[in-house]
Structure formats: C-alpha cells, structure tokens
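Enquirer: predicted structure and sequence below. I'll ask about it afterward.
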Amino acid sequence: MTDIHSLRDDFPILDKSLNGQPLCYLDSAATAQKPNKVIDVIKTFYQAENSNVHRGLHTLSKNATNRYEAARETIAKFLNVSAKEIVWTSGATESLNFLAHGLSQALNENSKIAISPFEHHANIVPWQEACKRTGAQLLVLPMLENGVLDEAGAISLLQTHKPDILSIGHVSNALGNIHPIESLIKACKTLGTKTVIDGAQSFMHLRPDLVALDCDFYVFSAHKALGPTGVGGLYGRYNLLNTLPVYKTGGEMIQEVTFAHSTYRDAPGKFEPGTPNISGVIGLAAAVDYLNNISPSALQRYERALYQSLLQQLNQIKGVTVYGDTQNNVGIVSFNYKNEHHYDLATLLNTYGVAVRSGHHCAQPLMNMLNVNGTVRASLAFYNNEADVEHFINALKATIELLD
C-alpha cells in the first residue's frame, strides 16, 4: 500500500517558498496541485506526441486518438459507468450549463427545479436562466441554523412539490459539507425527478460509485482532482444523454451535413464539436491513474485525521467561528475571527506563506443565509501534513496579534 505521507514528494510546487516562508498551500478546494506524473504526461504530449484526434490517418493522429479515448475509459472505470456515458467539457461549469440548456427543453411554466442553499453560483445561475426561458419555478431546499442541510425538510419539500429536476452539490465548496445525496436521490426516484450532482469537490476526495449513487447526471472538473485546468466532463445515463439537444455545433459532432440540414452522432460525440483539449484529457487520465494507486479508504482516513487536527486547534483560538458541518466534511474549514474582515486575515496569512481563500467563494446566497459577507477558507488535501496545520495555526495566531 502506498504511504500517503510520502506522496507529498510527488508535488514539486510544495517545495516552493512564498514571501520568504515555506509554502503552506491550503486552497485545494479552489484548485488541487499537480503531481509530477500529470505534469510529465502533458509535457511529453506536446514535445513528442502532439496531433489532432479522430481525423488523421497518420501515426501521430492515431496514437493521440487512442490515448484520448483510453482516457474516457479511465474516467468511466473510475466512476463505475460506461465510457459512452462520459462527455468531455471544459469543466463542471460548462457541464452544468450544458445540462441546464438541455434539460430545460422539456420544461414549462408548470415545471419546478430544486437546488440547495449551498450551491456554487455555477449551479444556481444556469438554472435561473432556464427558469427565465421556460417560466419554471426555482425551489431552494431548507437549511438548519447550524449551516447544515435540513435532510428531512429537503425530502419533504421534494415530495410536496415534485420538481422536474434536483441539482445539488455532493460537497459544499464553501463549507466542505458532505450532503446526504443518497437519500435525496432515492426520494427523487419515486417522484420521477431527474437528479444532477455537482461532483467538483467530491470526485477526488470521495471517489463516488455512480452506479451505487444512482444519479442521472454527475459533473466534474479535472483541476479539482490533480488534473489540468480547462477540462472536465459529465456523466449522463446513456438513454437520457441521447434525448438532449445539441449544445454547441461544429465539426466532429456531425454525422452528415448538407446545405439543407445536418444530422448528428450519438452521445458522447454529439456533444463534442471541434478540436478538444486533448492534452487536458490525457492529463486528467494521468491524474486518475495516480489516484488509483492510493487506497480510497486510506486517503479518506488521512484527510479526516488532518481535518480533525486543524479543526481542534482552530477551535481553541478564542473568537474564531467555524461554519458548516464539521462531522461530515471533506477537509474544508470555513471560519471568521471576531469582526475582522476575512480579506485582512487572508492577506496577512499570505505574508507567512499561507495560501487560503477569502470571500464568498462563489456562494453569495449561502453567505447571506449565514449572515456573513464572506469567510476565510482553509481546504486540505492528502498532500498536506501536520507541519502545514502547525504552520497555519501559528501564522493565524501571529495575524490575530497584529489585528487585536
């Protein structure tokens, strides 16, 4: 079994200094760092393998096509689905826009779409636009006062309103909460509600089995899971994918074109026009290959222990308020200190080499419900260690002394 402590050595950026201090990277919820394996694969592609896919008969093109489609198989196996159910996109945001566009074709003024209070703007705004186009109503699931989804209330709302679509994040990017999506999906099955799961934060940390989850759609971004930026995708049940209209048009996704009309390929090709992010897809496959060499249970135990250590030490600092579900969490601590502005805290932490995120985390409605204008967010990954936690806590104490 791989020693998780040794994996840190695979990430070259973690040896970097920041402002004369060792880099303490606690912003993995924004983007995960990349191991040498991913960096090397992308570099090698451009140095020795670069070619377009699907169109050429020459050796470079055939090899690129084989690697590109093998990557689809890799991601499909990781999620326990069929390769023909994986559509490449630029990331979770485009995937959600694609689904909001496609699924809204069947909506009207009597339709309803449900989301949770915890959603990233990318899982709010596309559905708002769908409601504008169709006259559908947007529903918001209830939240408990402690910043946790009201599971019983959410199921009751679903059963009462019977929405056409439920779109919800598996994990809150702002708070780290792991939502009880299994029970929500189960409830939706009895109602005929289509389920869309935003897996941007869960793809790496939780490695969901989509057959077990039984959702209809699941979206993800490579850069949240050790892969490159600008690429990601979505899973959709094959029969449902083929009912969706085309989202973008161009070359490659067509079956036949005349000046009178065009016909399109079946999924997934139907939704992949133009030259794709070939190196990005190959880089994502390398990231998943890397993750496949780590025991999922060992990774989750390690991240959980590190999170509990960080949380315990943070809670010992008088004046700190932590938000969200600290029992079911992927390793994100979202907090404030007294009335100090989160921006000031993050700016001063940066002088100690600590990289955290501050602000509303693209979740302004959630921040409003929590009665704050933002938080400081420290997010962990398996390449962090106790030294990072100690560095962060010491830097935060020093920052507080400056502010008090």
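Expert: Noted; the coordinates are in hand.
Enquirer: please count neighbours and contacts with C-alpha atoms only from this point.
Expert: Will do.
Enquirer: mind listing the helices for the chain?
Expert: For the chain, applying DSSP state H gives helices covering 36-44, 59-79, 92-103, 125-134, 151-161, 181-191, 210-213, 238-241, 278-292, 296-315, 342-350, 364-369, 386-403.
Enquirer: mind putting these into CSV with mean neighbour count and distance to Phe220?
Expert: Below are the helices of the chain laid out as CSV (neighbours: other C-alpha atoms under 10 Å; distance: least, C-alpha to C-alpha, whole Å):
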stretch, mean neighbour count, distance to Phe220
helix 36-44, 18, 17
helix 59-79, 18, 11
helix 92-103, 22, 5
helix 125-134, 18, 16
helix 151-161, 16, 24
helix 181-191, 17, 16
helix 210-213, 13, 12
helix 238-241, 17, 16
helix 278-292, 23, 11
helix 296-315, 17, 18
helix 342-350, 19, 27
helix 364-369, 18, 21
helix 386-403, 16, 27
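Enquirer: next, format those helices as a markdown table and append distance to Gly230.
Expert: A markdown table is the format used below for the helices of the chain (distance: least, C-alpha to C-alpha, whole Å):
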| stretch | distance to Gly230 |
| --- | --- |
| helix 36-44 | 13 |
| helix 59-79 | 16 |
| helix 92-103 | 10 |
| helix 125-134 | 19 |
| helix 151-161 | 33 |
| helix 181-191 | 27 |
| helix 210-213 | 23 |
| helix 238-241 | 22 |
| helix 278-292 | 7 |
| helix 296-315 | 26 |
| helix 342-350 | 26 |
| helix 364-369 | 24 |
| helix 386-403 | 28 |
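Enquirer: out of those helices, which gets nearest to Val322?
Expert: Smallest distance to Val322 across the helices of the chain (C-alpha to C-alpha): 7.7 Å, for helix 296-315.
Enquirer: contact partners of the closest one?
Expert: 4, 205-207, 320-322, 330-333, 380-382, 385-386, 389, 393 (C-alpha atoms under 8 Å, 6 or more residues apart in numbering).
Enquirer: generate a PyMOL selection restricted to the buried entries among those.
Expert: Restricted to buried positions by 16 or more other C-alpha atoms under 10 Å, the PyMOL selection for these reads:
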select buried, resi 4+205+206+207+322+330+331+332+333+380+381+382+385+389+393
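Enquirer: got another, please set it beside the one above:
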Amino acid sequence: MASSISGTTSFDIQRIREDFPILKRKVNGHPLVYFDNAATSQTPGVVIDAIVDYYSRYNANIHRGVHTLSQEATDAYEKARIKLQQHFNAARPYEMIFTSGTTHGINLVASGFASFLEKGDEIIVSAMEHHSNIVPWQMLCEKTGAVLRVIPMNEAGELVVEEYEGMLSDRTRLVFCNHISNALGTVNPIERIIAAAHKAGAAVLIDGAQACPHIRPDVQALDVDFYVASAHKMCGPTGVGVLYGKESWLEKLPPYQGGGEMIEEVTFEKTTYAGLPHKFEAGTPNICGGIAFGAAVDYLNGIGFDAIAAYEHKLLEYATRRLLEIEGLRIYGTSEHKTSVISFNLEGIHPYDVGTIVDKLGIAVRTGHHCAQPVMDYYRIPGTVRASFAFYNTIEEVDVLVEAVKKAKLMLS
C-alpha cells in the first residue's frame, strides 16, 4: 500500500521527510508520529534556515532606516509580501496585510465593520466555525445591535446551503465561513456561498486557516472580499499570518490599531493615516516571521499542491478504512468533500483517555472540542480524537495509529 500511494504522487515521501528535523525524534521511547497538523504543521529545514539567517545576518527594523541592515530586512519582508500576493493571486501586493495569525485578521475586519453596522443588520456565520470566527462577531453584534444568524449543518458534517440561501436578505451585511472545517475536515462550497452573498449585497470573509495547507486559493477567482490564513499551519512559524482584502474594502475600513508605521503625519491636533498596507500594520511587525512565511510558501509550491492533495487524499482514504475496522469507532464528518482530517470516538470511552494512551506510544493527536464547541454540541459529545495528516506522513504511521487505538480500546473498555 505504501508504494502504491507514493507512486500516485510526483514527490518522494522519504526525501520529503528528511526536510523536517523534528520527524527524527522519539517521544516516550517511540518514533514520533505527528498527526496534529490541523493545529500546527511542522517546519522544514529551509524555513528554519530563513529564521536563523535573518537573526544571524540582517536583524533590523524595517521601513524606517537608511542603513544597510534595515534596507536588507525591508527588502526581504516586502519580497515575502509579494510571494503571498502571487500565491493567493491577489491583484496587488498591498492587498496582503501581515497579521499575527488568522484570529488577528478576523478581529481586524470585525473591528472595522463596527463603523458600518446598524441595529437590525444581520451577520451570518456557519454552524461549524472555529471559536475565532464566532466570538468576534458576537462581540460586534453586542456593540452594534446587529443580529447573528447561523447556517445549519447536517449529520454528515455538511452545511445546508439551501437554508443559507433562504436566510439572505437586504439586511445581510456580512457572511463568514471557514473554507475547511478544522473539527471535521469538511470542504465547504465557498464559491456558492460567496456568489449568493454578493447577490444579496453582502461582503464575505473566508477563514482559510485549515484550507491553505492543502490547497492554493485563488482569491480573484473566488471573488472573495476577505480571506485569512496562518503561517504555522503552512509549514511556517507561529505568530504570523495574512489577511487578504479587496483594495476597495481595505480603503473603507478604519485602522484597527494606532501607533508607529500606520501614520502619514502626526500632530497633537490631528493624525492622518498611511496608505495600504501600512494603515493596518501598526508597530514593529514580526519581520522574521513574515520572511519565513514567504520561505514556507516557496517550499510548499516547490512540492506542488496538486501532488500534496493527491497524496493526502490517499492517506485519508486508507486511514478511514483502517480505523473503521475497529468495532465501536465512529467518525464524525463524513462529507464526500473533505480533507485529511479524521475526528473519531470509541464508544463509551472519553477522547482524552484515548489521546493520553496513544501519546505514550509516541503519537500526537488532538483531543477535545477543537475550538468548535457548537459542532460537538450538535453531535451531543464532549469532543473527539482528531488525527490530521500532512504530506510528510506515511501509510506506516497510519498503521501505528490504528494499532495504538486498538490498544487504547482494550485498556479502557
């Protein structure tokens, strides 16, 4: 089976694994099996090298200095912005705003829309959102008097899009949806969601945190107004992300934070703001993180997202089949359109207990509600065990997981 999967891709899995130093370590005396990629992916050597290179050779603040190190850092940082523009196919580099991550980007947009909403306006989110795409909108509704409405989901973990289309009205101002569910792996029909929202005159923000490790979004083809992502789920460092926004929207939104860099002129009587993208990038940014984010995007594109998707789909199919061989195991999220995430439970056993035992065997999985508590409430469960696969995982590692889950069931039943 392992050889047949490798044969369907254009990359050598063993060579790829050599790019990730952490995959050589042991955990609790066992070779590390890392299946928590939906939370944070691992980092290849080329990205680590980019971080070391920055701090070793040209660590300096950007945009403000005439000295050589500052100019070199500025050039590297802005080149990373262009890499992101090209990766997401944005029309202009300044439509890519560096953030601290997906949550920061969502809050930036939510803060800006507080200026536009009135009592009775409606905001629509989906039932399978991460908390970071629920709480900011609840706060916005409390502040403005807007009403939060929810797209329902079905037992397979799919959004009921027909009901969503019926919810849209001339009061709808904003629609927010994840591209891929972090809790279930469901790939949502965002093209249809965006088109329907625009027909109703509403703006759309797509949370791409879970999608971007697996696919390459084209923001112009999607015609999306805002799209957010995090580097740490794309083989990059933590603490950096990106917000794409259409220029027309970014020009309308007020600044999210005040401080250095985002100003044009400051007097005690009045301050004028800088143009895009600096209007939304107050203070000293995560310079090294932005540069390393660019290196991570280069690395992923060097492998190729078609190859990544094909390989991960085979892993998903194999893991699904093997896990379902275990009596009493239920998988949550059975949409035909899903990515390499499997959330499951063993009948009568708490997911935390399963996660603890498989950790003793060197396997990293995530347990709990995955910051998607409404999803767990829908299924009437406290949480799940979530195994999430990346292109550097192997069939043999899936077999190790299956045997570990069998052992956990035997010990805990």
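Expert: Good, I have the coordinates. Model, not experiment: these values are computed from the prediction.
Enquirer: and the residue in structure 2 sticking out farthest from the centre, what does it touch?
Expert: Distance from the C-alpha centroid of structure 2, by C-alpha atoms, centre = their mean, peaks at Glu269 (41.3 Å). Residues near Glu269 of structure 2 by C-alpha under 8 Å, 6+ apart: none.
Enquirer: what residue in structure 1 is paired with it?
Expert: By TM-score structural alignment, Glu269 of structure 2 lines up with Ala260 in structure 1.
Enquirer: how long is stretch 138-155 of structure 2 end to end?
Expert: End-to-end distance of stretch 138-155 of structure 2 (C-alpha to C-alpha, to the nearest Å): 25 Å.
Enquirer: again with stretch 186-202 of structure 2
Expert: End-to-end span of stretch 186-202 of structure 2 (C-alpha to C-alpha): 24 Å.
Enquirer: onto which residues of structure 1 does it map?
Expert: Under TM-score structural alignment, the counterpart of stretch 186-202 of structure 2 in structure 1 spans residues 177-193.
Enquirer: leaving out sequence neighbours, find the closest residue to Arg72 of structure 1.
Expert: Distances taken as C-alpha to C-alpha, 6 or more residues apart in numbering place Ala83 nearest to Arg72 of structure 1, at 5.7 Å, with adjacent residues excluded.
Enquirer: how much space separates the residue nearest to Val341 of structure 2 when sequence neighbours are not counted from Ala196 of structure 2?
Expert: Spatial nearest neighbour of Val341 of structure 2, chain neighbours left out: Ser388 (4.3 Å); criterion: C-alpha to C-alpha, 6+ apart. The gap separating Ser388 of structure 2 from Ala196 of structure 2 is 31 Å, by C-alpha to C-alpha.
Enquirer: OK, contacts around the equivalent of Lys62 of structure 1 over in structure 2?
Expert: Counting by TM-score structural alignment, Lys62 of structure 1 corresponds to Gln71 in structure 2. Counting by C-alpha under 8 Å, 6+ apart, Gln71 of structure 2 makes contact with 62-63, 65.
Enquirer: would you list the buried entries among these?
Expert: The neighbour-count test (16+ other C-alpha under 10 Å) marks Ile62 as buried among the contacts of Gln71 of structure 2.
Enquirer: between the two ends of stretch 254-262 of structure 2, how far is it?
Expert: End-to-end distance for stretch 254-262 of structure 2: 11 Å, by C-alpha to C-alpha.
Enquirer: distance between it and the chain's centre?
Expert: Distance of stretch 254-262 of structure 2 from its chain centroid, counting by C-alpha atoms, centre = their mean, to the nearest Å, is 25 Å.
Enquirer: residues making contact with that stretch?
Expert: So stretch 254-262 of structure 2 is in contact with 108, 111-112, 115, 273-275, 278-284, going by C-alpha under 8 Å, 6+ apart.
Enquirer: likewise for stretch 366-385 of structure 2?
Expert: Residues outside stretch 366-385 of structure 2 that contact it (C-alpha under 8 Å, 6+ apart): 35-36, 39, 127-131, 155, 182-183, 343-345, 351-352, 354-355, 365, 386-387.
Enquirer: stretch 244-253 of structure 2 now?
Expert: Taking C-alpha under 8 Å, 6+ apart as the rule, stretch 244-253 of structure 2 contacts 90, 94-97, 109, 112-113, 224-228, 276.
Enquirer: how near is Cys212 of structure 2 to Leu315 of structure 2?
Expert: Taking C-alpha to C-alpha as the measure, Cys212 of structure 2 and Leu315 of structure 2 are separated by 18 Å.
Enquirer: cool, Phe280 of structure 2 as well?
Expert: Distance of Phe280 of structure 2 to Leu315 of structure 2, given as C-alpha to C-alpha: 40 Å.
Enquirer: and for Tyr164 of structure 2?
Expert: 32 Å.
Enquirer: ok so, going back, need the counterpart of the residue nearest to Val341 of structure 2 in structure 1.
Expert: When structure 1 is aligned by TM-score structural alignment, the residue opposite Ser388 of structure 2 is Ser379.
Enquirer: do I have it right that that match meets Ala29?
Expert: Yes - using C-alpha atoms under 8 Å, Ser379 of structure 1 is in contact with Ala29, at 5.6 Å.
Enquirer: now for the two: what residues contact both?
Expert: Ile332.
Enquirer: from the chain's centroid, how far away is stretch 213-227 of structure 1?
Expert: For stretch 213-227 of structure 1 - counting by C-alpha atoms, centre = their mean - the centre lies 6 Å from the chain centre.
Enquirer: also stretch 312-324 of structure 2?
Expert: 22 Å.
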